[in-house]
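K.L.:
need a structure here:
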Amino acid sequence: MSILDVPDTPGPDVPPQARPISTIDPALTALLDEARERLGTQSVSLLLVNEAGTVLEPHVSLGLRQSIRAASRVAVGEGFAGQIALSRQPLSVDVSRDTVINPLLRAAGIRCVLGVPVLTAARLVGVLHVGASHVRDFGADDVTALRDIADRVATIADAATPRRAHDAALVLQRSLLPTTPRRIGDLETAARYVPAEGELGGDWYDVFNLPGGGVGLVMGDVVGHGLPAAVVMGRLRSALRAYALEHDDPARVLEQLDRKIRHFEDDAFATVVYAVVRPPYDTIAISSAGHWPPLLAAPGTESHALDVTQDPMLGVAEFERHVTHLSLPAGAILCFYTDGLVERRDASRPGIPSVDEQIDLVGGLLSPDDDPESACSRLITSTIGDDFAEDDIALLVVRRT
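P.N.:
Next up is the predicted model:
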């Protein structure tokens, strides 16, 4: 499944890295362009429902001028698109943070949107919506026109069923990635997952409630590629959740996870960082198994990587694991990520920029003034954009309110 934002007319003002490398069925793009022209709108976007029928995944858009990789995954029932998917009825709203989850629409100056479900006789395929940059009342004729196009979109999109191991791994991976809650306790969260163009890896993130009001935050990466790495990832994710219910100490949780991978997963290795924040949410306890430390941006300070004890990755041998306790100031924003974000080739420069340089770039894009959704969008747009993704990227941003 490809995801991209198609520039209207790529020219001198569109840098090479902004031109999409992935391709979308031209007939699908033509239908979206027809929708924008018939309804006289400035944007059009298509989101497809995942295999579980619980989440809408950004698929393709016209007119947003930013990579749709930076767009939000939307849970069915939440926000503008999620309500359409749940009710299977058209909906029009004025764009605000309260009505529309995706920050790219607001960033593009879209003022109001009209959306319809994309349906076949058997199932929901997704949601198609158009956006206008001025205040507008969409009428019955607009709904009829958009529904007509959505019917034709459904025929094309429904035919694109997974046929290769890459697609199977992607389906599994996305089915295991949670739609992060916009608020959990005194924390706001948002996440992104950008799959590799080639072989997928075993990247994952997780956010979950703990007994007593705590919040568990996870970022992990299974060594390897393809469906085998995705399968191991799924097992580790489930096991970590179970151990997190049994042990308050993050280091103890990773010790148990390490024991599990060494006993049950032959020749499998993984890096994981597991953090716990408990009421009143002013401190964070972190244990890292060879994973990149989270970045922190707090009011009045420069962004920096947290000083976390680095223990060996999982699967190597039995080690004593450590936990680091750090302050989490009010208004601070945390960024967890996998190596696909900071081990990228830069087409404009020879060789590979150092990881430290790329981490500094990511840190410089963090601001405690941002909400997590906007921070995620900026990080993806300003780093990978529509460039070829050699490795998976998982990104989790958390802000203490």
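K.L.:
switch to C-alpha atoms for all contacts and neighbour counts from now on
P.N.:
Fine.
K.L.:
Please verify my assumption that V398 contacts T189.
P.N.:
Yes. Here V398 reaches T189: they are 4.5 Å apart, a contact under C-alpha atoms under 8 Å.
K.L.:
Overlap of the contact sets of the two?
P.N.:
P372 (C-alpha atoms under 8 Å, 6 or more residues apart in numbering).
K.L.:
Between the two, which has more neighbouring residues?
P.N.:
Between V398 and T189, counting by other C-alpha atoms under 10 Å, V398 is the more crowded of the two (27 against 24).
K.L.:
does the more buried one sit in a helix or strand, and which one?
P.N.:
Using DSSP states H and E, the element containing V398 is strand 393-400.
K.L.:
I'd like the structure of this one too, to check against the first:
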Amino acid sequence: MRVVPVELGDRAYEVRIAPGLLEQAGKQLQPFIRGGRLVVVSDEQVWAAQGARLTEALDGVDVNPVLVAAGEGSKSFTVLADLMDRLLALEIERSEHIVAFGGGVIGDLTGFASAILKRGCGFVQVPTTLLSHVDSSVGGKTGINVAAGKNLVGAFHQPSLVLIDPEVLDTLDARQVRAGYAEIAKYGLIEDADFFVWLEANGHAVIEGDLEARCYAIEKAVAGKARIVAADERETGDKRALLNLGHTFGHALEAETGYSERLLHGEAVALGCVQAMTFSAERRLCSADDAERTRAHFAAVGLPTSLAEAGITASGEVLTRHMASDKKKAGGKVAFILSRGIGQAYVDRTVDMADVAAFLDRNG
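P.N.:
Reported below is the predicted structural model:
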């Protein structure tokens, strides 16, 4: 088992990574079982595909599944309110832990519900997608979407444990795996040029299911995020903001597509990373070769690298309007994560939105 500690003082926890870990859920989750039961929040698709494995592993435990519809639409006030009512109907006590069993939507929704239920109870992340393995399950960001934008209502609420079993990815379709891979590559672009080189050579193995390659890539990505979260848990400085490489552009594209299946979050991040690197190259912050390597790598693994490829025809002005509601905005300025080269991302709060709009119009 690979174990990555998230060092947060008295709120520290471990991320445990191993094939077959789901079958060990009874042992791994034993410290969080109260009164012989465990409440598990999942979505209907995940539960149909993986629920029996989890239930069998928790032999002798009264497993109480609480299911919501699959998809980004479940990150809403309506679903949150219904979930809270259903959890309270189970007479959950503050000392209990809720298990989030699913992808990023389930992790974000369950984490937020746990943060506010009875003024805060514990939860455990058991993520089931590559995207949630390396991104949303670690770091304690929870929340829902509202009309003004993505993840604008939420709370910082750290899990007590994260269990990652790469074998659960075998039920995902290739598109979902590729989308998750974008978040892995992001860590190489942020601060680890050597890891990006490794991904250029081994990315296909990660996507195609090589367990050793997957475990290594997941561990590297999680360790990168854990270091950043430990240094800047609540994004009060610029360190944690680096994790948003590709996201300022990407969230605008997601908003334009209605947070729908037209453009998955990881696909938007891939496209956003390409745009951030290309914008940086145009401003002579990084080399054109670094921007091209980024584009070529994402293209090679089957991810979109242009607005046209993603079917987005909106003008730069429209897309920058979406960016205006970015939750990382401070003093009226949107924070852009730009790059001085692969592995050298930094935060820039001086970017003129008119320049971004013109860039997007040139680089559709």
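K.L.:
tm score of chain vs chain?
P.N.:
For these two chains in superposition, a TM-score of 0.27 is obtained (TM-score structural alignment, normalised by the length of structure 2); 162 aligned residues with a C-alpha RMSD of 6.7 Å.
K.L.:
ok, back up a step: report all helices and strands that the strand holding V398 of structure 1 contacts.
P.N.:
Applying 3 or more C-alpha pairs under 8 Å, 6 or more residues apart in numbering; DSSP states H and E, one finds that strand 393-400 of structure 1 makes contact with strand 187-194, strand 202-209, strand 333-337, helix 372-383.
K.L.:
relative orientation of it and helix 372-383 in degrees?
P.N.:
140 degrees (axes from the mean of the first three to the mean of the last three C-alpha atoms, to 10 degrees).
K.L.:
can you tell which of the helices and strands packed on strand 393-400 of structure 1 is closest to D151 of structure 1?
P.N.:
strand 187-194 (28.1 Å; C-alpha to C-alpha).
K.L.:
on contacts alone, who are the packing partners of the closest one?
P.N.:
Strand 187-194 of structure 1 sits against helix 372-383, strand 393-400, with contacts defined as 3+ C-alpha pairs under 8 Å, 6+ apart.
K.L.:
and among the helices and strands packed on strand 393-400 of structure 1, the most buried is which?
P.N.:
strand 333-337 (a mean of 26; mean count of other C-alpha atoms under 10 Å).
K.L.:
what packs against that one?
P.N.:
Going by 3+ C-alpha pairs under 8 Å, 6+ apart, strand 333-337 of structure 1 lies up against strand 295-297, strand 393-400.
K.L.:
Can you mark which positions in the helix or strand that that strand is followed by are buried?
P.N.:
The first helix or strand that comes after strand 333-337 of structure 1 along the chain, using DSSP H and E, is helix 355-364. Neighbour-count burial for helix 355-364 of structure 1 flags Q358, I359, D360, V362, G363 (criterion: 16 or more other C-alpha atoms under 10 Å).
K.L.:
ranges for the helices of structure 1?
P.N.:
26-39, 79-87, 103-107, 140-159, 165-176, 226-246, 250-264, 355-364, 372-383 (DSSP state H).
K.L.:
got JSON lines for the helices and strands packed on strand 333-337 of structure 1, with distance to T271 of structure 1 too?
P.N.:
Converted to JSON lines, those look like this (distance: least, C-alpha to C-alpha, whole Å):
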{"stretch": "strand 295-297", "distance to T271 of structure 1": "17"}
{"stretch": "strand 393-400", "distance to T271 of structure 1": "13"}
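K.L.:
burial count for V253 of structure 1?
P.N.:
V253 of structure 1, neighbours per other C-alpha under 10 Å, totals 23.
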